[in-house]
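1. coordinates only, sequence not included:
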């Protein structure tokens, strides 16, 4: 399993873990990833040593309780051991193929926009449990939420904040501290289980790496003097912002995946590290800090920025011994050949260490006309030797004209299943009317790295 972390020079993770251990956490077999404890103790009111913001009770109006997203999610969940693959006999209309999670009903916290799926499959002796962390928005206010499933398809969600350790719903909001880097928007990038075998922590805890946006505009895209070749916006929203906002990587930790405490990094804003110097490829912003645990003392963060010199989105890498202090190694991947589906760059990379060794990365590709699709690359060492699969062909193209994701797909999240060639691909989709959702595609096997949108159970 991947692993990551990020911390501050004087703040020791042990102190944060000691406070978080006020939640009850049963010791479990090391063979399996522990589920969150269902009966947490009251949270410690404050963290000490350095500033740490706690989101135990998200500040949103009133709690409207949990709700089922649809008739599918409110019905009994299907057997999680059922083999899933696209079914040619399914009667699901093609316009909704692949859609497994949609915006919540008004006035829930995620009724306007959703995306940035981070999907994890956790196994225990007698069951499996799927967690989906994602960003949601209402009235242009972004938050991070959690949904839960037993099969990764039918999800239970919450319309308000998750107040107990068994709730779903909103779990983290933007910071209210004026000096913080994440006052405008927050987007989850990766969630890892970190234990003493990976970092110096007394017990297993969830580590959330996320992108935090401030309201500082670093590039105004409507400026005619900028020679941008295609329409872009940052952060990605269903309502265009026409600007690049400053974004930096952040870290929060939790004992139950719901109640998060921000860990202040070395940057004065609380972020883990800063953008590059003027002229560097990552001088504008840093986004989507996805971290992979390689070996003990070797953690790798993949993130993207916009290289003004090359005029394209680019993915780079940083390394850390403890997952807290990071050293940048530079960019590892940029735009493709002229006329390719990723000519204008690559972003939102999701890297997975394969069972047989080597790495695979699904990424959001940007074409010269701004169109978004999903591509795939692989590398033997996860560093700079990345090679496009299928000679640079699109892994997941846009849907048909009437599809729910016919405008763009992106923010991929790969989940390995039980078989050697069995994968799921979760992603954010958007239709031409601006509605967003989270979709799923499944691999066809045979070592071909081919995916099809999920179209129902094949029994």
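-> Sure, I can see it. Here the structure is a predicted model, which means the values were calculated and not measured.

2. all contacts plus neighbour counts: C-alpha atoms, from now on.
-> Fine.

3. Strands along the stretch 51-200 of the chain, start to end?
-> For the stretch 51-200 of the chain, the strands defined by DSSP state E, counting those that start in this stretch occupy 66-68, 99-102, 113-123, 128-138, 141-149, 156-158, 169-173, 185-194.

4. The ones you listed into TSV, with extra columns for mean neighbour count and distance to residue 414?
-> TSV is the format used below for the strands of the stretch 51-200 of the chain (neighbours: other C-alpha atoms under 10 Å; distance: least, C-alpha to C-alpha, whole Å):
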stretch	mean neighbour count	distance to residue 414
strand 66-68	17	25
strand 99-102	22	15
strand 113-123	23	8
strand 128-138	23	12
strand 141-149	24	17
strand 156-158	26	21
strand 169-173	28	23
strand 185-194	26	11
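
5. what about versus this one:
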């Protein structure tokens, strides 16, 4: 196994030494990662290259960062030392990321050869909007695909799209890790076999994927495929499954020109055994979820209270210079996670799910995640608990302070989010430009000045009482409190099989759209938004028909609103 060796004294004047520990390289420093200058950052990138296709873990601790000192102050003298979204390529082989370009700023490139997902014999009658489904037999994602994170990169003469997504296979012969975990009990069922892979595209609609582990050459050039597998170290939090949740390009002002590094926040589970709560059952992938009253799903593998492995998930961090070769960054928790779940009786004791990063301003990085709150402290009448979104803050993206739950959806027995909120996508309101906000435009919140005063909006997966999911919209002035639900904006394509009168958003009107037999007729969720500029928004989501079919879809809004229409003319590719 290759060993990543880094000259420690090249990173900081403060003394520290790399410590090799069972294949992991620990870089312990008194300087945060964001303060590393360009030539020193190149050494870390070398370490990342050396650790590719291994299970090495690199730990970067920043003792000088006081996580309790996050105050939400405006930028200024911190702007040159804190991590910010990078606006330059991570490697000479990759184009620079597009930052809300106008529709004419990134010329269209001819689409790459489309992949041909494996469609089950009982495929839905309508595939409108579907862009990715299960891979062909023998591939690492042959049994299904789930959560997807899409990023668009543009240069002067082309645009390239990357989709990091979770996938799994029930065929252990097609899984390079064989699902092995020496700490696991073979008699206890495993809740998830998810891995993380990457697909590439020239236009964000026609995707090319790989059937095995992504291969790259010495310069980082290569194709798509599986890029992150469970850890083989028994003590880690992610020995059973790993699922991508967010990918951001981050660097400091000092290294913006040539040192952008991709940061992946993901969730992983290990062999810890826990009983499954009833609330979680309908949200399992279609091949695992049990039948639910009112659901077309047939009976599946798990039942309420059954003891399984992999239910308790924690948040991990990995870094890459090319999006294919990832090195885990060891967090403060003894398992390697960036933070631990809550203590017994706290709202987030069961798991952490769906971490997503938002840059508020220099020195104020925010992390949104969800959990199932069974503490009873939220005033819920439902005894099974409610899904809530939590919030944490950091100065450097490495050390986090939790601030508790901030949003749990609307109220009402028949609301589309009656059981709460899970995966979400939080961003500044794209309907108001940053220039307008800084100029104190009429649509901006607050007064004039250099501060970006746009509201925050949240596209979120709301869980209905029957276990189905829809995508709703909420807004907040500061992103930390006062989230207000504005209702559903994208729902399953149910048509004639829609909800009965009196269900939906509580208005007594049936809100289903589309047609019966659609691939996403039961649930839509896990939103990811790409702003193409000029009011053109593209929504990526995960949908299912409740009968075992699940895939990634795309919908668009051309007028800057949050009313989306499924992308058409894609079915011939599937």
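-> Sure thing, it's come through. Since the model is a prediction, treat every value here as computed from it, not as a measurement.

6. closest to residue 16 of structure 1 out of the strands of the stretch 51-200 of structure 1?
-> Distance to residue 16 of structure 1, taken as C-alpha to C-alpha, is lowest for strand 185-194 among these, at 12.9 Å.

7. Would you mark the buried spots in the following helix or strand past that closest one?
-> Helices and strands here follow DSSP states H and E; after strand 185-194 of structure 1, the next one along the chain is strand 205-220. Under the neighbour-count criterion of 16 or more other C-alpha atoms under 10 Å, strand 205-220 of structure 1 has 205-214, 217, 219 buried.

8. ok, now stretch 290-310 of structure 1?
-> 290-294, 298-308.

9. Show only the entries of the residues you listed found in strands.
-> Of the positions in those, 290-294, 298-307 sit in strands, assigned by DSSP state E.

10. okay if I get the strands of the stretch 51-200 of structure 1 as JSON lines plus distance to residue 419 of structure 1?
-> Formatted as JSON lines, those follow (distance: least, C-alpha to C-alpha, whole Å):
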{"stretch": "strand 66-68", "distance to residue 419 of structure 1": "31"}
{"stretch": "strand 99-102", "distance to residue 419 of structure 1": "22"}
{"stretch": "strand 113-123", "distance to residue 419 of structure 1": "14"}
{"stretch": "strand 128-138", "distance to residue 419 of structure 1": "16"}
{"stretch": "strand 141-149", "distance to residue 419 of structure 1": "21"}
{"stretch": "strand 156-158", "distance to residue 419 of structure 1": "26"}
{"stretch": "strand 169-173", "distance to residue 419 of structure 1": "32"}
{"stretch": "strand 185-194", "distance to residue 419 of structure 1": "22"}
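
11. what's the closest of those to residue 244 of structure 1?
-> Of all these, strand 185-194 sits nearest to residue 244 of structure 1, with 12.4 Å by C-alpha to C-alpha.

12. Which elements pack onto that closest one?
-> Judged by 3 or more C-alpha pairs under 8 Å, 6 or more residues apart in numbering; DSSP states H and E, the packing partners of strand 185-194 of structure 1 are strand 113-123, strand 128-138, strand 141-149, strand 205-220, strand 287-295.

13. Residue 449 of structure 1: which of the ones you listed is closest?
-> With C-alpha to C-alpha as the measure, strand 113-123 is the member of those nearest residue 449 of structure 1 (19.4 Å).

14. residues in structure 2 aligned with that closest one?
-> Using TM-score structural alignment, the residues of structure 2 aligned to strand 113-123 of structure 1 are 144-154.

15. distance from that stretch to structure 1 after superposition?
-> Stretch 144-154 of structure 2 differs from its equivalent in structure 1 by a mean of 0.8 Å after superposition (mean C-alpha distance after the TM-score superposition for structure 1).

16. Just want the most central residue of structure 2.
-> Nearest to the geometric centre of structure 2 sits residue 245, at 1.8 Å (C-alpha atoms, centre = their mean).
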